[in-house]
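S.K.: build the 3D model from these lines:
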Amino acid sequence: MIIVTGANGQLGRQIVERLLTRMPAHRVGVSVRDPQKAQALADRGVRVRQGSFTDAVGLAHAFEGASQVFIVSVDEMGEGCVKQHRTAIEAAVAAGARRILYTSQMGAGPTSHFQACRDHAATEEALRACGVPFTSLRNGFYASSAVRFLGHAAESGRLALPADGPVAWTAHADLADAAAAILADEGRFDGPTPPLTGGHALTFDDIAGIATGTTGRSMTRTTVPDDEFREQLVSQGAPAELADQLLGIFAASRAGEFATVDPTLAALLGREPITLGAVLCEQLSEG
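M.R.: Next up is the predicted model:
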């Protein structure tokens, strides 16, 4: 049985949906914090069990009988995040899984300017030390994050952000398709994958142009000093630590950490990846 964690989240749920097109529901299980939110999956024959990365005993039950465990990284940063990932890895090993898969990120490394990439690197070290074969999916930067950074710029016409560098923005839907393909073809990648990226690396100058074409309203990209941007975030209620972490994204992109465009994702999909323009069009229209 393949167990997918975080199946109530945006990426985890899409991975499960893709798996269900490849194999019978009884071969798929999910570990979720709130089983009621996964009732629709249970109704389709997916095994749904409660599991939290802060509860090793609960994870033992959630991972029972797993042949592969797919660990979707938590939406947090710092040592607490890495500790949760270690708990999940240990539970997968104890459950007898023959392979552990993990959603890492392109640019993962101990010296990255972005805290999340340092956390992914620490988790990958835990995977190397666990004694079980693993696959670490080096996912491209989520395209939905670019949409969030746009904020109200589509209405105001002014995209004010710190200086940045090119980023290979990548759609959740494509990464879910790739994850399902890798799970179905066990052992296709051993250790970290190449970067799983969209087909183009874009700056926010590029994104402002794409958004202008998508919305029909002019958008101007302006550069805000890092300190000023941090102060704005804090004044809007963001904790200082989070403000620093968000600034790390821009520092990392300026250093070229997210600029690589790799053909591996397209090869897994058998088609070109979804463009950022398509993601913007969909999400801005929904907004």
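
S.K.: for the rest of this, base every contact and every neighbour count on C-alpha atoms.
M.R.: OK.

S.K.: ok, which stretches of this structure are strands?
M.R.: Along the chain, counting by DSSP state E, strands occupy 2-5, 28-32, 47-50, 68-71, 99-105, 134-139, 158-161, 191-192, 220-223.

S.K.: out of these, flag the one nearest residue 263.
M.R.: Residue 263 sits nearest to strand 134-139 of all the strands of the chain, at 12.6 Å, using C-alpha to C-alpha.

S.K.: contacts for the closest one next, please.
M.R.: By C-alpha atoms under 8 Å, 6 or more residues apart in numbering, the list of residues contacting strand 134-139 from outside reads 99-108, 124, 127-128, 170, 175, 179, 187, 189-197.

S.K.: okay, the angle between it and strand 99-105?
M.R.: 20 degrees (axes from the mean of the first three to the mean of the last three C-alpha atoms, to 10 degrees).

S.K.: how about strand 134-139: buried residues?
M.R.: Within strand 134-139, the residues that count as buried by 16 or more other C-alpha atoms under 10 Å are 134, 135, 136, 137, 138, 139.

S.K.: alongside the first, I'd like the structure of this one:
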Amino acid sequence: MIVVTGATGQLGRLVVEGLLAKVPAAELAVAVRSPQKAADWAARGVTVHRVDYDEPATLAAAFAAGDRVLLISGSEVGARVPQHTAVVEAARAAGVALLAYTGILGGDEASFALADEHKATEAAIRASGLPFVFLRNGWYTENYTANAAGSVAHGAVLGSNGDARIATAARRDYADAAVEVLTGEGHEGRAYELSGDTAWSFSEYAAELAAHSGRPVAYRDLGAEEHRQALIGLGLPEGFATILVDVDAAIARGELARDRGELGRLIGRPTTPMAETVRAALAG
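M.R.: Next comes the predicted model:
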């Protein structure tokens, strides 16, 4: 079986649909917190396991010897190390054939705080002795276009990265990479550094928003604390605002502009241009 954890999230859904296009539903299982959200897949023949990362006892039945497992990183920053470790331990106990993990671009070299839990998870996977693949995902373009309408309405894209460059790709690009690893051969022991083919600046992003909306949008480069306060003023929790400002500092250092082409090579096509994702976001 191929087992996908966290399958009902935004990335997970794309991975499962990609897998269903390549393998029979009877060979696919999903491990999810809310089985009702996977009812459409169950109706198509996919096995659905009710799993909660915070309840290790629920994990045992989700894995079996010989399975290929995709551990999609949890979304609860601060809780992910024990959650991921529980999955790793359950996979080790079951004797799975491959554990793929969606980490973060840069791996051990990443110096921003958001990478810490990913580095700890990779260490736990290595220590488990399981055959593994690390899918070190860069930023999704949708991380920014999710707020495209708001940026257009305010006429500004806010940041504190000095207008440095970032090599994003569409969420589907990263999902396709996971599908390739889960269904292909020769990936064991690899750590893929995945990012978009072309890095872009926030001024370029603002220009795309303006071009596709027909309204003026400009990039406003702020000081770190001014940026943090602006994000809090927009309704973000203080902790999350601090994380985003720390990420911008990493962007300024060039850590997220690694356009090595590994993602495009893995999926066998160019990654989705930023402009295409902007256009889709504003059209929707």
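
S.K.: mind giving me CSV with the buried residues of strand 134-139 of the first structure and columns for distance to residue 146 of the first structure?
M.R.: Listed next are the buried residues of strand 134-139 of the first structure as CSV, based on distance: C-alpha to C-alpha, whole Å:
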residue, distance to residue 146 of the first structure
134, 30
135, 27
136, 23
137, 20
138, 18
139, 15
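
S.K.: between those residues, which sits nearest residue 118 of the first structure?
M.R.: Checking the buried residues of strand 134-139 of the first structure against residue 118 of the first structure with C-alpha to C-alpha, the nearest one is residue 138 at 12.8 Å.

S.K.: give me the neighbour count for residue 281 of the first structure.
M.R.: By the measure other C-alpha atoms under 10 Å, the count of residues near residue 281 of the first structure is 17.

S.K.: what is the equivalent residue in the second structure for it?
M.R.: Using TM-score structural alignment, the equivalent of residue 281 of the first structure in the second structure is residue 279.

S.K.: so which residues of the stretch 1-150 of the second structure form helices?
M.R.: Counting by DSSP state H, counting those that start in this stretch, the stretch 1-150 of the second structure has helices at residues 10-20, 39-43, 80-94, 116-128, 142-145, 148-154.

S.K.: can you lay out the ones you listed as TSV showing mean neighbour count?
M.R.: Shown next, in TSV, are the helices of the stretch 1-150 of the second structure (neighbours: other C-alpha atoms under 10 Å):
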stretch	mean neighbour count
helix 10-20	20
helix 39-43	14
helix 80-94	21
helix 116-128	18
helix 142-145	16
helix 148-154	16
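
S.K.: save these as TSV, and put in distance to residue 72 of the second structure too.
M.R.: As requested, these are exported to TSV (distance: least, C-alpha to C-alpha, whole Å):
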stretch	distance to residue 72 of the second structure
helix 10-20	7
helix 39-43	18
helix 80-94	9
helix 116-128	11
helix 142-145	17
helix 148-154	26
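
S.K.: between the ones you listed, which gets nearest to residue 248 of the second structure?
M.R.: So among those, helix 142-145 is nearest, using C-alpha to C-alpha, at 12.4 Å.

S.K.: coming back round to it: now the buried members of the contacts of strand 134-139 of the first structure.
M.R.: Among those, those scoring as buried are 99-108, 124, 127, 170, 175, 179, 189, 191-197 (criterion: 16+ other C-alpha under 10 Å).

S.K.: re the thing from before, if we take the buried residues of strand 134-139 of the first structure, which one ends up nearest to residue 117 of the first structure?
M.R.: The nearest member of those to residue 117 of the first structure, counting by C-alpha to C-alpha, is residue 138 at 10.1 Å.

S.K.: give the aligned equivalent of that closest one in the second structure.
M.R.: Residue 138 of the first structure maps onto residue 136 in the second structure, by TM-score structural alignment.

S.K.: and that match, how close does it get to residue 225 of the second structure?
M.R.: Separation of residue 136 of the second structure from residue 225 of the second structure (C-alpha to C-alpha, to the nearest Å): 29 Å.

S.K.: do the same with residue 210 of the second structure
M.R.: In terms of C-alpha to C-alpha, residue 210 of the second structure sits 27 Å off from residue 225 of the second structure.

S.K.: more neighbours, those two?
M.R.: Set residue 210 of the second structure next to residue 225 and count neighbours by other C-alpha under 10 Å: residue 210 wins out with 18 against 13.

S.K.: what residue in the first structure is paired with residue 246 of the second structure?
M.R.: Under the alignment (TM-score structural alignment), residue 246 of the second structure maps onto residue 248.

S.K.: how about the corresponding residue of the first structure for residue 155 of the second structure, nearest residue that isn't a chain neighbour?
M.R.: Using TM-score structural alignment, the partner of residue 155 of the second structure in the first structure is residue 157. In space, and not counting its chain neighbours, residue 157 of the first structure is closest to residue 219: 4.2 Å by C-alpha to C-alpha, 6 or more residues apart in numbering.

S.K.: now swap in residue 110 of the first structure and tell me
M.R.: For residue 110 of the first structure, the closest residue by C-alpha to C-alpha, 6+ apart turns out to be residue 118, at 4.7 Å.

S.K.: next: residue 202 of the first structure.
M.R.: residue 166 (4.7 Å).

S.K.: residues contacting the one you found?
M.R.: Residue 166 of the first structure neighbours (C-alpha under 8 Å, 6+ apart): 201, 202, 203, 204, 253, 254, 256, 258, 259.

S.K.: ditto for residue 277 of the second structure
M.R.: Remark: with contacts taken as C-alpha under 8 Å, 6+ apart, residue 277 of the second structure is in contact with 141, 142, 145, 170.
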